[in-house]
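Q: Below is the structure, and that's it, no one-letter string:
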């Protein structure tokens, strides 16, 4: 998603190594995106990040606060399968640069952003997205709405370009039990 956003707005591609450096990725683990968002704002991309996590509290209270907000299962997923612990020190810089709304976003808001020609990064349960049982968090990039389907780039695996999903199916993989309802709106123009 970060490569697609960078290429779309800045006209240049990033290598996987550059993305890993920007986001402080850990090989074999998922990546908390807020560190990369900070770097993208510094490059001139306008961003609003919606997530029901109060990053000020997360910085001060850590794991106990995370469990209160997203539940034990999702928190444990983040702790064990992502770079969460290692990026906590970067929260103050994120709060300084990135516009953040501490709440869940709605599908209706996402559609409105798409109609304004913004790109929207969304965390979903990829198992639900792919109609299989299980729980795996995955980050996709929505770029259009045709009145019935959200149109997205799914980095995979395997990658699926211009994938279409009904709003009903999207709602299931976006608002699953324990979902944080987090989205990131990317734009070169002011986001309203």
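A: That came through, no problem. Here the structure is a predicted model, which means the values were calculated and not measured. Residues are numbered from 1 along each chain as shown.
Q: Every contact and neighbour count from this point should use C-alpha atoms.
A: Noted.
Q: Give me the helices and strands touching the strand or helix carrying residue 68, please.
A: Assigned by DSSP states H and E, residue 68 belongs to helix 63-70. With contacts defined as 3 or more Cα pairs under 8 Å, 6 or more residues apart in numbering; DSSP states H and E, helix 63-70 has these neighbours: helix 55-61, helix 72-81.
Q: Please name every helix or strand in contact with the one helix or strand residue 121 maps to.
A: If you go by DSSP H and E, residue 121 is part of strand 119-125. Counting by 3+ Cα pairs under 8 Å, 6+ apart, the packing neighbours recorded for strand 119-125 are helix 107-115, strand 137-145, helix 167-174, strand 183-187.
Q: Which stretch among those is buried most, on average?
A: Mean neighbour count (mean count of other Cα atoms under 10 Å) peaks for strand 183-187 among the helices and strands packed on strand 119-125, with a mean of 23.
Q: this is the comparison structure:
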């Protein structure tokens, strides 16, 4: 996707309990101060009326009709396609900055690595996104056991958050593998205190050639 303006698409990624919500707030404030504009904030799955309905199908467990792994993956990409086509690309084209709570890297990690569906994920990614990707991804890296302990303190876990520990360990390994190969993905140590994490995020943002 070629853009003549200086709009950017920044995404926050991480396992459960990594601190994405506070990081998103921090990055949103940075964008507003840097550009003078409030960023368009999105979340995945979701972000459009239809995509939010798909989110409910993915997140809520139905014991009478369990969602199979392949259907989960297809729903995620259907929701993402809606969001990119109807929100993200139009916002970037009009010069807005977009701040995303998850994007394609999550599917590569969770469905590709965690579920073992990497061939399907790569086919769907190419078919729905082509070469479209964030300008910068901040991956908040945390030990899965520590992250799940944090997540449990927030309240009841959803269907994804209830997966076994080894699922999240595979997802984490996949996140780190892609980060190692892609210089637009920055790894932030999310096992630190919130103040330390935020300090690292701000240092990274300030070092960018916007």
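A: Done, it's in. Owing to the predicted nature of the structure, the values given are computational and were not obtained by experimental measurement.
Q: Report the TM-score for the pair.
A: Remark: TM-score between the superposed chains equals 0.29 [TM-score structural alignment, normalised by the length of the first structure]; 94 aligned residues with a Cα RMSD of 5.4 Å.
Q: Report the angle between the helix holding residue 68 of the first structure and helix 72-81.
A: Counting by axes from the mean of the first three to the mean of the last three Cα atoms, to 10 degrees, helix 63-70 of the first structure lies at 130 degrees to helix 72-81.
Q: Save the helices and strands packed on helix 63-70 of the first structure as CSV, and put in distance to residue 173 of the first structure and mean neighbour count too.
A: CSV is the format used below for those (distance: least, Cα to Cα, whole Å; neighbours: other Cα atoms under 10 Å):
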stretch, distance to residue 173 of the first structure, mean neighbour count
helix 55-61, 24, 14
helix 72-81, 14, 16
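Q: what about the ones you listed, which gets the closest to residue 153 of the first structure?
A: Among those, the nearest to residue 153 of the first structure by Cα to Cα is helix 72-81 (22.9 Å).
Q: Okay, buried residues for the helix or strand following the closest one please.
A: Where DSSP H and E defines the elements, the next helix or strand beyond helix 72-81 of the first structure is helix 84-87. For helix 84-87 of the first structure, burial by neighbour count (16 or more other Cα atoms under 10 Å) applies to 84, 87.
Q: Touching whichever helix or strand comes after helix 84-87 of the first structure from outside, list them.
A: Per DSSP H and E, the first helix or strand lying C-terminal to helix 84-87 of the first structure is helix 91-97. Helix 91-97 of the first structure has contacts (Cα atoms under 8 Å, 6 or more residues apart in numbering) with 34-35, 37-38, 41-42, 55-56, 59.
Q: where do the helices sit along the second structure?
A: Using DSSP state H, the helices of the second structure run over 20-35, 49-59, 69-83, 89-93, 104-107, 118-129, 144-154, 165-181, 194-207.
Q: Turn the ones you listed into CSV, including mean neighbour count and distance to residue 187 of the second structure.
A: Formatted as CSV, the helices of the second structure follow (neighbours: other Cα atoms under 10 Å; distance: least, Cα to Cα, whole Å):
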stretch, mean neighbour count, distance to residue 187 of the second structure
helix 20-35, 16, 13
helix 49-59, 17, 26
helix 69-83, 19, 23
helix 89-93, 17, 24
helix 104-107, 23, 13
helix 118-129, 15, 22
helix 144-154, 15, 15
helix 165-181, 18, 7
helix 194-207, 14, 10
